[in-house]
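Chemist: Only the shape, not the letters, is given here:
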């Protein structure tokens, strides 16, 4: 917590800071540190990975005027330490956090640009009364904040922010409207009006009586290099990924790999094996009765000489486990994949403290069905005559199941195309479902969020309560940059990397793994890998023949068996979502008791009758599964309102 202005004083009572810090014991069960001084209070929990004995936090500069706390890993800390030592800085240990106060002393608030890794961190400069609070470039680690009165409260999890006792429970209905459309809360939005998420690549600077958000890195816009051949691209990608994997093997504790048996995780594991002397520990989980990749993971582990661990669960988690996962998720994320990742993290944590994952490859290199759809949309633009306008007609007047595909082909802007592919609500259903404070919100909140990313390269997020910019017909302005308009595949990947990747997948990856005190590292999301991928032409990612991740498949040759390279992708639990929900809606004590309840928490802003009708249609098999993702979003939100929020708010009392 930082005092923003006024004469410096105590910003929080010591017992309240302890309560906030200990709300995140799972993130760091090995050590605990606090620091109180006029105008500042810092608390940290540590998961000891490097310099286990000597890495106590906060860390200080030589004269004690600069303090730093940090959640995550800085993979280039050894090189930075040598630079700083040569400039006269003195160190007492090997912990990566120790470089932060010295780096700040040398470079000032720009110091995050020198870091390579994943982090949520804070540096306090007592002499200048300045705080710099920073989140890593890709958003692998979370960071929440709230400016309440004259105090800025910040934490790695929303539950710690709420434990301050300063955050009111008022909901942010504009953000909830976006969540119900997308299935997650895009930064800076959270479910609460008072709380924000710091966007990736940004720092909060508290100085001179003000709080400002400064961007130090922007997600790279598509910049295809016309001189690259497919072989050049594959070779360059493998070189960057190999370096990223090697850097992420930095550890004083056992580490392993989350191995699904697919291309991405198998390639990461193969590169790990290249740089380690003993067998790599690999971990896989699957659910009986649902598509899983256990056999493929077993074959991949055998090929790589790994020491393999697998967990076969009797079925998708029951409703009690689902409730527990919502509490661990910290904010609502409507993605059942989190259930499997909880079990995978729990198993891995029994053997290792650190695990590498293949997460991010699909969003960088085009691994999803929607990326094939974007390639088709690019081709459709060149169809002349009446056939070219057919999708627009179907998207407005056709049967509901056909409207999504048609709207994808007909979308005039990248933002509208992504919403057509990924949105859970169409206009008629939104009008029927929303009531009260949601009904009062102008349509288009999700579209405004996505459009802001296409029109403003350095956007710090969008104020959802601001009026939507309009053009004739009530539509949003087209993207200002032709690079996104001209290449639907590149545009979709650019948006995926800043939206669902961060606030859906990385969000549940972080919470599920850290709930078990397991650190997960993601080499594909090394910022230098991401920047190189922006230079690869999209035709090398998704080909005209609709082959996905083509350049990665070329890069993996010789390291990964051909049958793994060309295996069909198996979605982790998403294909099972409809069956899981149908069973829970009919089970005693299951989801039905919440969605069919007479007075659910969501009744303030959603029509319970519409929700019950959608749930009954899905339970009885009459809905064709088309509303399953919306129903899961409503269910997750209801459990969060019923269980998580009262508990987290109570911890601040």
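Modeler: Okay, I see it. Here the structure is a predicted model, which means the values were calculated and not measured.
Chemist: Could you use CA atoms for every contact and neighbour count after this?
Modeler: Noted.
Chemist: Which residue comes closest to residue 310 once chain neighbours are left out?
Modeler: Among residues not flanking residue 310 along the chain, residue 284 sits closest, at 4.7 Å (C-alpha to C-alpha, 6 or more residues apart in numbering).
Chemist: Shouldn't the one you found be within a strand?
Modeler: Yes. Remark: residue 284 belongs to a strand, assigned using DSSP: H, G, I helix; E, B strand; the rest coil.
Chemist: Quick one: residues contacting it.
Modeler: Applying C-alpha atoms under 8 Å, 6 or more residues apart in numbering to residue 284 gives the contacts 258, 259, 260, 294, 297, 309, 310, 311, 344.
Chemist: can you list contacts of the top helix by length along the chain?
Modeler: Longest among the helix segments of the chain by residue count, using DSSP state H, is helix 230-247. Contacts to helix 230-247, defined as C-alpha under 8 Å, 6+ apart, come from residues 75-76, 268, 271-272, 275, 523-524, 526, 528-529, 532-533, 536, 540, 551-552, 554-556.
Chemist: Could you do stretch 511-529 as well?
Modeler: So stretch 511-529 is contacted by 26-29, 47, 116-117, 137-138, 237, 240-241, 244-245, 248, 268, 325, 328-330, 338, 341-342, 345-346, 348-349, 352-361, 509-510, 530 (C-alpha under 8 Å, 6+ apart).
Chemist: Next step: the residues you listed restricted to helices.
Modeler: Filtering the contacts of stretch 511-529 for helices - DSSP H - leaves 237, 240-241, 244-245, 268, 325, 328-329, 338, 341-342, 345-346, 348-349, 361, 509-510, 530.
Chemist: Give me the number of neighbouring residues for residue 283.
Modeler: Here the count is done by other C-alpha atoms under 10 Å, and residue 283 has 26 residues near it.
Chemist: and it, what does it touch?
Modeler: Contacts for residue 283 were tallied using C-alpha under 8 Å, 6+ apart; they are 256, 257, 258, 259, 260, 308, 309, 310, 344, 347, 348.
Chemist: next, the one to line up against it:
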């Protein structure tokens, strides 16, 4: 979890004393308690290298890990298989020059400084799993893994970005570049930023190939290929760990991760010890999955540690999460507790089954089947969805297909335009009335002016996988998880975000993922003999809607207190102080009766925004900054 931070003088001038003080003092102090002493030294050290010092060789600092180490060694990027990732990155740079990043695969952000050409390269992995932020001030590029480290630099003005807030909080969108702070940006996923005397430039160095297609002769070949990539994804995540935890719920996804890791340990392909941990919910509730944990324990002759949860809170850790992530953030209060328990067991990382539902139970391929007039296959898959999801009404799957067909029939730009015009006419349909008209207008403008990526996909399914891989919503959820891990001192790993696994699923026929019309059929077949049959053939799914909504109802008094007086988001002109209490009362009634998550997300979004504002602008001396920003 070692972050990186530093500064680069585009004019080749020596850093000022306040720059050096920031490197040696503020950045290190900001990271204190969230990294080891060695990690803090690495974090501050890269900045000292980005200045004229007579050195002739490039220097690099890397946060994260490389997944294609063996591939790099095979082509001559180092001969020592024990060499650190940084050494392989430098060898790649010496071999391929500025295009070196295109040859890296993994979960990383990096900063590389070349003294001879006086050039700095900042880059993040194509999925944006490791963020890297930067700003420019007085001929200096300031960069860091954490936004607050940048904000601590004495020449950086701390001002919120209203467009960034509108997009993230109201639209649930993150373009990977803009943050919620004015002038502070993130290196977008799959991009590299190059800074030199001539200025700075951003370019995309890697993207998924939308034209790629993988076709095999039999279903068994798809299963074998998926199994190989899934096993590889799990091994990659734990390659350097001595002990790793797995968050096991008892569902197909997390149980597959846990059982695959245990299988790899028994085969000797994973050297780390593997421990199972689970959040358990009241017996008999829709969220109770303990019977499936017992199936794993019986089959594997192991014990899974249980952390009972009777009630959840969503905002208890929001302010600490915001401090780490730099964004309005939220997660269950039980999640940091789970991570801390894993850390107390000696684990340095924890695997999470997040995103599996989205990538392993797709349905956009039904649109492709309709276009090919394969009506029987469509009907069979819809029946399979209903048969294997006995707690979900078959009507849900039919309605999803109907909506997908309508969207596919209308040109995407026209569809977005029509939706934006409708939203402008009645913004209250999508935005709560507690936000000011100005903020809502900004959110609407951003939606209307958003441009397509220009990629042409062979199938609706391929496009959907690309959207999932680059989704701002899922990306922000992952950053919240990582922030919770940072607080607990543990690295959060998400194998279902493996780049090669996603590229494979994007390129195969969608009906192969739900093999035979069985949701997650490809995973279920690949896990035959690894996963207990009771879980592999499971036809139910835990439902957390009720417990989540009850949690928000219980937190409403706290949220009302936040807006009782002196709310920073009200003073900043983001929230309507007159409307917020009446609207919260109305939403409280909806939460008590609702069987969906929309109202909950809107209320939690409001609370997390205010807590984020208080974290960065909430001190009395900072209130003037809020008022001044609101006027401008």
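Modeler: Structure's in. What do you need? Source: prediction; values computed, not measured.
Chemist: thinking again about what came up before, only whichever of the contacts of stretch 511-529 of structure 1 are buried, select them in PyMOL.
Modeler: Entered in PyMOL, the line below selects the buried ones among the contacts of stretch 511-529 of structure 1, by 16 or more other C-alpha atoms under 10 Å:
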select buried, resi 26+27+28+47+116+117+137+138+237+240+241+244+245+248+268+325+328+329+330+338+341+342+345+346+348+349+352+353+354+355+356+357+358+359+360+361+509+510+530
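Chemist: how about residue 183 of structure 1, what's its match in structure 2?
Modeler: Using TM-score structural alignment, the partner of residue 183 of structure 1 in structure 2 is residue 172.
Chemist: which ones are touching the residue nearest to that match when sequence neighbours are not counted?
Modeler: Distances taken as C-alpha to C-alpha, 6+ apart put residue 473 closest to residue 172 of structure 2, at 5.9 Å, once the chain neighbours are dropped. The contact partners of residue 473 of structure 2, by C-alpha under 8 Å, 6+ apart, come to 172, 173, 174.
Chemist: For residue 473 of structure 2, pull up the helix or strand it's in.
Modeler: Residue 473 of structure 2 is located in helix 472-488, with elements delineated by DSSP states H and E.
Chemist: element containing residue 614 of structure 2, please.
Modeler: helix 598-617.
Chemist: Run through who's touching that helix.
Modeler: Residues outside helix 598-617 of structure 2 that contact it (C-alpha under 8 Å, 6+ apart): 169, 314-315, 318-319, 322-323, 327-330, 432, 548-549, 552, 559, 562, 567-569, 584, 587, 590-591, 623, 625-626.
Chemist: Check which residues of that helix are buried.
Modeler: Residues 599-600, 602-617 are the ones in helix 598-617 of structure 2 that count as buried (16+ other C-alpha under 10 Å).
Chemist: How about stretch 360-371 of structure 2?
Modeler: Neighbour-count burial for stretch 360-371 of structure 2, counted by 16+ other C-alpha under 10 Å, picks out 360, 361, 362, 363, 364, 365, 366, 367, 368, 369.
Chemist: Residue 510 is in contact with the third one, correct?
Modeler: In other words, residue 362 of structure 2. Yes. With contact defined as C-alpha atoms under 8 Å, residue 362 of structure 2 and residue 510 form a contacting pair (7.3 Å).
Chemist: where exactly do the helices run in the stretch 401-550 of structure 1?
Modeler: 414-422, 427-433, 436-439, 445-455, 482-486, 488-496, 500, 507-514, 527-533, 550-556 (DSSP state H, counting those that start in this stretch).
Chemist: Equivalent analysis for the stretch 251-400 of structure 2, please.
Modeler: 252-267, 290-300, 318-325, 334-344, 356-360, 365-371, 375-388, 394-409.
Chemist: Would you mind saying which of those helices lies nearest residue 97 of structure 2?
Modeler: Among the helices of the stretch 251-400 of structure 2, helix 318-325 comes nearest to residue 97 of structure 2, with 32.1 Å by C-alpha to C-alpha.
Chemist: Run through the neighbouring helices and strands of that closest one.
Modeler: helix 147-151, helix 472-488, helix 598-617 (3 or more C-alpha pairs under 8 Å, 6 or more residues apart in numbering; DSSP states H and E).
Chemist: what does it contact?
Modeler: The contact list for helix 318-325 of structure 2 (C-alpha under 8 Å, 6+ apart) reads 146-148, 328-331, 479-480, 483-484, 486-487, 608, 611-612, 615-616.
Chemist: Report the inter-axis angle for it versus helix 598-617.
Modeler: Counting by axes from the mean of the first three to the mean of the last three C-alpha atoms, to 10 degrees, helix 318-325 of structure 2 points 60 degrees away from the direction of helix 598-617.
Chemist: chain center to helix 318-325 of structure 2: distance?
Modeler: In terms of C-alpha atoms, centre = their mean, to the nearest Å, the centre of helix 318-325 of structure 2 is found 15 Å from the chain centre.
Chemist: repeat for stretch 166-180 of structure 2
Modeler: Computed by C-alpha atoms, centre = their mean, the separation of stretch 166-180 of structure 2 from the middle of its chain amounts to 13 Å.
Chemist: Any idea how far apart the tips of that stretch sit?
Modeler: Stretch 166-180 of structure 2 stretches 9 Å from its first residue to its last (C-alpha to C-alpha, to the nearest Å).
Chemist: ditto for stretch 161-179 of structure 2
Modeler: Its first and final residues considered, stretch 161-179 of structure 2 spans 7 Å by C-alpha to C-alpha.
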